[in-house]
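Undergrad: just a sequence and a predicted model for now, questions to come.
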Amino acid sequence: MPRGEVVRNAEDALRAAERIGYPVVVKPLDGNHGRGVSIDLTMAEEVARAFVEAREHSRRVIVENCFKGRDHRILVVNGEVVAVAERVPAHVIGDGQRSIAALVDEVNKDPRRGEGHENIMTRIRIDDHSLGVLAKAGLDVDTVPTRGQVVYLCDTANLSTGGTAVDRTDDIHPDNALIARRAARAIGLDVAGIDFIAPNIARSVHGTGGGIIEVNAAPSFRMHLQPSEGRPRNVARPVMEMLFPRGKPTRIPILAITGTNGKSTTSRMIGHILRAQGLNVGLTSTTGIYVNGDRIVEADASGPCSARVVLRDPSVDIAVLETARGGILREGLGFPECDVGLITNIQPDHLGLKGIDTIEDLAWVKSIVVEAVHRNGTSILNADDPVSVSVRRRAGGRLGYFSLRGGADMSDFLREHIEDGGFAVMREPGPSMAARS
């Protein structure tokens, strides 16, 4: 890393430059996109002007050593270097006939260039910074460069200021890759864009000089996905593989409970049992939204909006969602699939609301919960409620029943279900009232 100091006024900037030694770089402490950055400053007057420019973008300004070399962005994902791009500052190449302004207009006709980040490259703008860079080289926008002369229009190589990118992923020296990986790990970033200055990325900076000038926590991908030159790199893939490793669960289990009566009690009972197993339970019910036993919202929270609150909470291990018909009719379930769908019962309560006029209409709405059970999940129905049993053909996953009538009181259809390899939980008459399955 370059040696540097943080300053608040021009006088301190000049003193820092003297202590550090010229040439220096002056840049905002918390800027972005290369705004307000001036490099390769060799005189006090240049530092004073650069401080004023940097101060427009940040209350505090950095003065640091100027590393000489080419500008590279090294993308580190999950501790590995996945792409490297050499970034070339905005520039034009002379043809011996046209002025710099005319050459800029010609470059901006490239259909790959657009405003901001809308295209893979950004249009070059002639602004005060560009004019200053040209003046430093003894040029202005009306100068006609000789054929083949490269004229740079910006100190920095950011794509957002009109720079271009050349893929160098296959060229990086192992030492340079190691430095980038260690920097990302030291800061604790899973995804990091390392701005790396090196005369030649294929040679170790231990021998050539150079190093890291910035680490970006939210790096752009477009220079790697669609470089101006070289092979495109699918840098989204390693990010997705890090977030969703193959063979690892990528979603939390969802238990959805619906029914006419008893769904709130059942939901809270299941949530209590799961919490006793050491799980952080996200629970929705008619009394509110609960996370690990703490009520975070006090309201009727039995709809899809409340379900999404729980499913977005990164601390939740398992979701227990009371699912009322109102939310289903209004906007669906709030989740595409569930692991367990349970219907406690379907009774002719509150008919005539929102187009639900018959018990069959109500059964159709309630059955959506078990229809959403994925193929490896479980649908559970009330075997003592004929209307609940009637939706069994719509239920997804493995089908199970619960019943208060066991032993000799067991219904014929439930007995056949068990004999065919199905499962059920029932209460057997007798002093022990034991559960049998």
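TA: Looks like it arrived, so ask away. Numbering: from 1, shown residues only.
Undergrad: alpha carbons only for contacts and neighbour counts from here, please
TA: Noted.
Undergrad: distance of the closest residue in space to Ile201 that isn't next to it in sequence from Ala186?
TA: Among residues not flanking Ile201 along the chain, Ile172 sits closest, at 5.2 Å (CA to CA, 6 or more residues apart in numbering). Distance, Ile172 to Ala186, using CA to CA, to the nearest Å: 21 Å.
Undergrad: the more surrounded of these two?
TA: Using other CA atoms under 10 Å, the more surrounded residue of Ile172 and Ala186 is Ile172, with 19 against 9.
Undergrad: the more buried one - that's part of a helix, no?
TA: No. Per DSSP: H, G, I helix; E, B strand; the rest coil, Ile172 lies outside any helix segment and is coil.
Undergrad: thought it was touching Ala198?
TA: No. Using CA atoms under 8 Å, Ile172 makes no contact with Ala198, being 10.4 Å away.
Undergrad: alright, now check it against this:
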Amino acid sequence: MTINQEQYPDNALVDGPLRIESLQAIHGAGYYSAGPVIILQLNLGDYGEVFTNKIPGFAEKLKNTLPTLEEHKCSEGESGGFFKRIIEGTLLGHVAEHIVIELQALAGMNVNFGKTKSTGKKGIYNVIFRFINENAGFYTARASVNLLNQILTGKEPDDIDQITGNLSYIYEKEMMSTGIAAIKEEADMRNIPVIPLQTCNLVQFGTGKYQKRIRGTVTSQTPLIGAENTRNKYLNTLMLSNAGIPAPETLKTEDIEEVVSFWKSQRKPVTLKSPARLDEASLFPGINHEDVLKEAFIRCKAHDDEVLVQEQIPGMSYRILVINNRFVAATLLQNPEVVGNGKDTIARLIEKLNKEQNRQSVKRAGLKILQPDDAMLEVLSFYGYTLDDVPEKGKKILLSHYPSAKNGALTTDVTGEVHPQNQQIAERAARISGLDVAGVNIVCPDISKPIEDTQGAVVDIIPGQDFQMYLNPWQGKRRDVAAPFLDMLFPENAPFRITVISVTGSAGKSVCAYLVNFMLEKEGYKTGLAHSDGIYIDGHRIIREDMANHHAAQLILKDPGVDCAVLETSAESIMSEGLGYDFADVGIVLNVHPQHLYLDSIHNTDDLAHAKSVVAEEVYRDGYSILNADEPLILSMRERIYSKPILFTKKTDNPEFKKHCLKGGMGAGVENNEIFLWTHGGKNCIARLSDIPLWGNGKNDILLESILAAICTAAAMDLHPERISHLLKAFKPDSSSLHGRLMTIYPNQNTVIIDKPAGPIALKNLKNKLADNKDNYEIFTDLSGNIPDDFWLHFSNVFKKENIRVNLFFSQNDFQNSGSPFIADAQNSAIIPLKNRYQKPKIFHDKMDEKSIVDTIKNQMNRNTGKNFEFRYFKNAIECIKKLETNTKTHTFLLFSWNFRYLQQLISQNLIFL
């Protein structure tokens, strides 16, 4: 995501020796941090190995540019420690790290995490830093590099106040309102998941079927009829009055004569307003003159066909907050006004008042800045003023008719002063209006006395009452209104999150996810399954692309029909996006094989294990981390987890596994060709390996880790061992359950093995399957779909000593442009295909000729092995597929496809066996 230059201040990069190679936002826990970070990949160019103590005058220039860096302690542990490091000598990537942190802090975004890591490429470093607002983080990264380039080239650095002002603007524009932010903070303390939904003030609390959504303080529980009724001011007033609640006498009319007659009958001032809206443009209080009454009537009619005229209730305006029919807080609201001095214009008096009262434009300000707008001009013109008029000394000029913190009203906490009888009236008014959260507007001389004794009244009910005035009043005590709000959404002991199961590994994670999902569906769960074949909600596939990623997890957690999420989590997603959930209930790490080493910062299996360990680490304390005890890199993850470990092994004589079980730990392992489960209840035999269809009498031994991990997961979900055994035997590996993984079909006495191998281990497993028939097999490869980047290299290395015919075809002519679900991009309001956000570009295209395709494949192979293969390209995919039905002699075929849904259609429509 990049900054929209039409919305945000420009900070284009200046010329200089330092260059930004890339900027990337990681939104969930990932390789570098357990929280969201931005990765600034910085090319230091000629300064790649130059330390700051070798750059003349650098420390002094940096201190003059950004003197507040003096407070940074760095590794020295005391103020001034960072500059001590600069004087002693450090690389410029480290300096950039401190600048991005400091600039965000100066703009009100207090972040304190940063690190700088080498990419392994000369002079190129990853500067990793925490962010609160993504666009502000990107802006900060560019601004920081600009400052360094300006210092290094001797140019005048950009103005720091201007930079931080722009950052504050970006942050303010996208930040949550005060009320939403307070509710989120309270939810974080209660470990309730919080998911922003497109806009900063539409937020989901909780996940899946337990979720509650709010916009402002209107909740998913707020009755629509209650909100609609309170917006109709006439209807709401009648409802209150008919219920015996003190309310102003009111007339709705289109006739000015009826308005005048009503005013005369009252013999006191009246208020005119629109029945359908309430703001300065349609509210005129305190009218006690016929000419003024007619003027107000004309102005109201400009906004609505009908007009409400009410008796004027004497006193001050109080806003009583009622949540879940309970009194919570109260604020006195006073409309802003300026007092003439006989010299200054009204515009100048407003400027002075803003300064005197320290009014600010930021969302969380105690007093909002007064800015002349159409509503204020309407009020002024009603009294015969303009902004350029100079009122006489002592003359009070009202700037707003509607008391609201948003309009700049003075707010004073009076929660402790509200008479109990008035509290009860407010609670009953909210209840009659049908609102779960309501602002009850009471006008009376003194809120500490019963309004029935002081001729006070309830003049309005506001749905979705803003919390700003209670959380940050101009005067008085701050009130905790977020806690009772969350108490309403999630009463004590009410569930707020669904079960999350996350599985990662180098091989078998999709199969493990399928098996776990199958078991849970049979147990009655409404599951959401995300993996490399797509997304399934309650057994129905809704997306057919590779969705083992951050967005898929979020999509499932947002679905109100789901009570359990089963997520395949790929190494690519961990590195590029981070986890799509906060914490899991079960985190599974199957295995770590030497693949995915092409990913940035992944140079060896240790790095890969560190990336995958995130799935084991980000698990609730009362959850389970399921680990492969046969792999030391995975077993060592126990040192970094806070959850309860469950181990699995192919060999129960594994010393670490035995020690774990002897201490009462849970686990699963193979012993004498049987799978046993160790739980708190003892050792239980789950099944003989030969009785498990997925194991395939040893032909699918590569899936044994997936089977063991799924058994451990079922035990963690409290399934009884006998039930686990039954479900394991009931899972049949076919096209509906495995979707193109290790499927075997038998057309005309031939054997066709369909798979989508992800790396060398899977390919070696397939080669072993062919050991008894190695002189009589062919390989078919579907070039549609997302073939792994390193597939042909691994393929050539595994099969390099074989002389094999490789038949190439496309099951789908134009995979990239096929129909797919769509999502909205919240930043630019564009609707884009969901898969385009995650899918890698196609390497092959059906319009390429045979030579181009074969050359492309050979370029991806080792040069020494490509000559062992005979390639044949079929432009007609049906012609190629029909070769699988040959009955001249018994053949074995390997069919590779990463686009199984189209392959399945192609086969089912043209062959008799599927």
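TA: Looks like it arrived, so ask away. Not measured: the values here are computed from a predicted model.
Undergrad: TM-score for these two?
TA: A TM-score of 0.80 describes the superposed chains when it is computed by TM-score structural alignment, normalised by the length of structure 1; 423 aligned residues with a CA RMSD of 3.8 Å.
Undergrad: hang on, the earlier thing: quick one: map the residue nearest to Ile201 of structure 1 onto structure 2.
TA: The equivalent of Ile172 of structure 1 in structure 2 is Val418 (alignment by TM-score structural alignment).
Undergrad: likewise Val373 of structure 1?
TA: Looks like Val373 of structure 1 aligns to Val619 there (TM-score structural alignment).
Undergrad: for the nearest residue to Glu360 of structure 1 once chain neighbours are set aside, identify the helix or strand it belongs to.
TA: The shortest distance from Glu360 of structure 1 to any non-neighbouring residue, by CA to CA, 6+ apart, is to Val387 (8.0 Å). Here Val387 of structure 1, judged by DSSP states H and E, is contained in helix 386-389.
Undergrad: hmm, who's touching that helix?
TA: For helix 386-389 of structure 1, contacts defined as CA atoms under 8 Å, 6 or more residues apart in numbering pick out Ile343, Thr344, Asn345, Ile346, Glu360, Ala363, Leu381, Asn382, Ala383.
Undergrad: let's see which of those end up in helices.
TA: Where those overlap with helices, as defined by DSSP state H, the overlap consists of Glu360, Ala363.
Undergrad: how about the contacts of helix 386-389 of structure 1 in a markdown table, adding neighbour count and distance to Thr287 of structure 1?
TA: Below are those laid out as a markdown table (neighbours: other CA atoms under 10 Å; distance: CA to CA, whole Å):
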| residue | neighbour count | distance to Thr287 of structure 1 |
| --- | --- | --- |
| Ile343 | 28 | 19 |
| Thr344 | 23 | 18 |
| Asn345 | 22 | 20 |
| Ile346 | 22 | 21 |
| Glu360 | 15 | 28 |
| Ala363 | 23 | 24 |
| Leu381 | 29 | 24 |
| Asn382 | 21 | 24 |
| Ala383 | 25 | 28 |
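Undergrad: as CSV, the contacts of helix 386-389 of structure 1 with distance to Val88 of structure 1 would be great.
TA: As requested, the contacts of helix 386-389 of structure 1 are exported to CSV (distance: CA to CA, whole Å):
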residue, distance to Val88 of structure 1
Ile343, 63
Thr344, 66
Asn345, 68
Ile346, 68
Glu360, 69
Ala363, 65
Leu381, 65
Asn382, 69
Ala383, 71
